[in-house]
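1. my questions concern the predicted model and sequence given below.
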Amino acid sequence: MGGKVIVVGALNVDITLAVDRIPVVGETVISSQVSRSSGGKGANQAYAAARTARTAEVAMVGAVGADEAGDAQCAELGRAGVDVSRVRRVAEPTGLAMIAVDIAGGNIIVVAPGANAAPIDRRTLEFRTSDVVVLQLEIPFEQVRRVAKHARSAGAYIVLNAAPAHASAKALFAIVDLLVLNEPEAVQLLDVDVASSAELSAAAAREKVDIIVTRGGNSILMAFGSDGSVAEVPTHQVAVVDTVGAGDAFVGTLAAALAEGHTLNDAVSRACAASAATVTVHGARHPELSESLIERMALAAATPKRMPQLNPTIAKEHS
C-alpha cells in the first residue's frame, strides 16, 4: 500500500499486579509485585506498528491529560517512532488500567477511560487512500463510528480490533475491511464456533468482511469475505510470561505490514511473531520489539506447512 498507519484509540497508564491466581467475586488476593507502565490498546498498537515497520510512518490519534502520565505516554511513543502530534491534551486525567496477571500469564483488566472519553478533533482525522486506519473499542463507540465513516469516505483501509467487545460493534462490520477478534469476541459478535471452519466462513461471507480470529497459543484463523475461504496459521510456541498486550502487538504489526504492501498472509505471519515475542516479557510492550526480531522469529518457525488450509480447495494468496 505504501501508506501510513494511523491508530485511533486509547492511551492509558497500566498498573499491573502479579497474583498467584485471578480472584473471584468477593475474594481478596495478595499481589507479590506491582509495576507501572504505558498502555492502552491504541497506544500499544501504535507502538508495535512503529517498532516493526520498515518504511511505514505511524501516527497516533487520541487524548491524554495535562499531567505527568500524559507526558510519559507521548514521550514513550515518540521514542518508538510514533508521530504524536495528533494526541490532544485535555482537562481529564490520563486513562488508567488496573491489571491482575496470574502465574500462568492470564489476566483481567479494568479500565478508567479518563481523557480517552474526550471528543476527537475532526482536524486530526486526515486520511488518504493509501493509509491503514486502526480502530478499537476503548474510546466511546460513537467516536469510533465517526472515525470509521470518515476513513471510509477517504478510501482508507480500515482494521477494526473489536475489543472490548460489545454488540454495537456489529454496526461497523459493513464499514471496515478487516475485523480482528479473539475467540470470546468472535463467539459474542459473530455467534460462531471458532473450531468450525464452515461457521467462520459463513460469517465472513455474511458480513462481507475479512476476519482474523486469534486463538492464543493455538493458531490464527483467517476467513475471507470475498469467497468464504478459510486458512489457518500456526502460532509460535514460546514460554509465556504475561499475555497482556499480545493482541495489540499482533494488530499493530499486522497494520504496519499491510501499509508496506505485504499480503494478508505474510502480514499475519509477521504479526504472530510479534505477539509471541510480547508474551515472553512482562508488560504490554516488548522493549526490544523490532522488524529484525520478528523476522528472526518468523524464520526460526518457518516450515514447509506454514499455511495449512482448512479448506483444501482454496490455496491462493489474498492481498
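-> Noted; the coordinates are in hand.
2. only C-alpha atoms from now on, for both contacts and neighbour counts.
-> Fine.
3. quick one, helices of the stretch 151-300 of the chain?
-> 183-190, 197-207, 246-259, 264-278, 291-301 (DSSP state H, counting those that start in this stretch).
4. burial-wise, tell me which of those helices comes out on top.
-> The highest mean neighbour count among these, using mean count of other CA atoms under 10 Å, belongs to helix 246-259: a mean of 30.
5. contacting residues for Ala198?
-> With contact set as CA atoms under 8 Å, 6 or more residues apart in numbering, Ala198 has no partners.
6. this is the comparison structure:
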Amino acid sequence: LRSPESHDTIIELLKHAKKGAMKFFDINLRGDHYSKELIEELLGQATVFKINDDELFLLRDMFDIRGTSDDNACRWFLDTFDLDYVILTGGASFSTIMSKTGETSTINTPRVEVADTVGAGDSFSGTFTGKLLNGATLKEAHRAAVNTSAFVCTQEGAWPTYPEEGIPDYCQIINGE
C-alpha cells in the first residue's frame, strides 16, 4: 500500500469480498510507509490481524495503549476493531493466537537448525488460514502453522519441497493441549 494506486486497488478488492470472508492483515511495518490512519482503515476491513512483538511495541504508542501487557494490547485490537483473531508472533520465542470467543493458544517457537527464515511468516499465515477454513480448531490450526513455519526455516528458500510423510511435529505447547 505504498502508492495511491496499490492502496486504491486493494481497498476496491476488499469491497468485493464475500460477506463473512476471512480477511487477513499481516501488518509488516516497513520504513515510513504507514500511518495510524492507514492501519485503522485496514484493521476496519480485517478479520485476522497478525503482528509481531516489535510492531506491537510501535503500535502501543501510536494507539495510546502503553503500560499494558502484550495480551491486553492484543485484546484491545481484537475488541476495538471487532476482529475474529489476533496473532502475535515473538520471533524465536513464541506465538500466541487470541480469538474473539476468548480462546487463546500459545506455543513456544520450536528450536530448529535454521537454514533460511525467508517464507516462515507467510507459511505460518497460509497454514493457519487453510487449516481454519477447512474446519480445524484454533489450537490445531496454530500447531500446524508453527510446525510448517519451523519446517520452512530448516530449508533453503521460501518454497521448499515438503516431505511426503508430512511435516514433523516440532511444537512445545505453553498452554492448552
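-> Everything's here; your move. No experiment lies behind these values; they were computed from the predicted model shown.
7. can I get the helices of the stretch 151-300 of the first structure in CSV with distance to Tyr157 of the first structure?
-> Listed next are the helices of the stretch 151-300 of the first structure as CSV, based on distance: least, CA to CA, whole Å:
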stretch, distance to Tyr157 of the first structure
helix 183-190, 21
helix 197-207, 17
helix 246-259, 9
helix 264-278, 12
helix 291-301, 22
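8. among those helices, which is nearest Ala156 of the first structure?
-> Nearest of the helices of the stretch 151-300 of the first structure to Ala156 of the first structure, taken as CA to CA: helix 246-259 at 10.5 Å.
9. that closest one aligns to what range in the second structure?
-> Mapping helix 246-259 of the first structure onto the second structure (TM-score structural alignment) gives residues 120-133.
10. is Val101 of the first structure in contact with Leu17, as I believe?
-> Yes: under the contact definition of CA atoms under 8 Å, Val101 of the first structure touches Leu17, with a separation of 6.2 Å.
11. these two: who's more crowded?
-> Each of Val101 of the first structure and Leu17 has its neighbours counted (other CA atoms under 10 Å); Val101 has more, 24 against 18.
12. that one pairs with which position in the second structure?
-> Under the alignment by TM-score structural alignment, Val101 of the first structure pairs with no residue in the second structure.
13. what does Glu232 of the first structure give?
-> Aligned counterpart of Glu232 of the first structure in the second structure: Thr106 (TM-score structural alignment).
14. give the closest residue to its match in space, chain neighbours not counted.
-> Using CA to CA, 6 or more residues apart in numbering and skipping the chain neighbours, the partner closest in space to Thr106 of the second structure is Thr96 (4.2 Å).
15. number of nearby residues for that neighbour?
-> 21.
16. got it, and Gly157 of the second structure?
-> 15.
17. and it, how far is that from Phe151 of the second structure?
-> 11 Å (CA to CA, to the nearest Å).
18. returning to what we had before: nearest to Gly155 of the first structure, out of the helices of the stretch 151-300 of the first structure?
-> That would be, of the helices of the stretch 151-300 of the first structure and by CA to CA, helix 246-259, which comes in at 13.7 Å.
19. have a look at how far, on average, the closest one is from the second structure.
-> Aligned to the second structure and superposed, helix 246-259 of the first structure gives a mean residue distance of 1.0 Å (mean CA distance after the TM-score superposition for the first structure).
20. what angle do that helix and helix 264-278 make?
-> Using axes from the mean of the first three to the mean of the last three CA atoms, to 10 degrees, the direction of helix 246-259 of the first structure lies 140 degrees away from that of helix 264-278.
21. which elements pack onto helix 246-259 of the first structure?
-> strand 5-8, helix 41-52, strand 132-135, helix 264-278 (3 or more CA pairs under 8 Å, 6 or more residues apart in numbering; DSSP states H and E).
22. for the residue mapped onto Gln143 of the first structure from the second structure, the count of nearby residues, please.
-> Alignment note (TM-score structural alignment): Gln143 of the first structure maps to Thr9 of the second structure. Neighbourhood size, Thr9 of the second structure [other CA under 10 Å]: 11.
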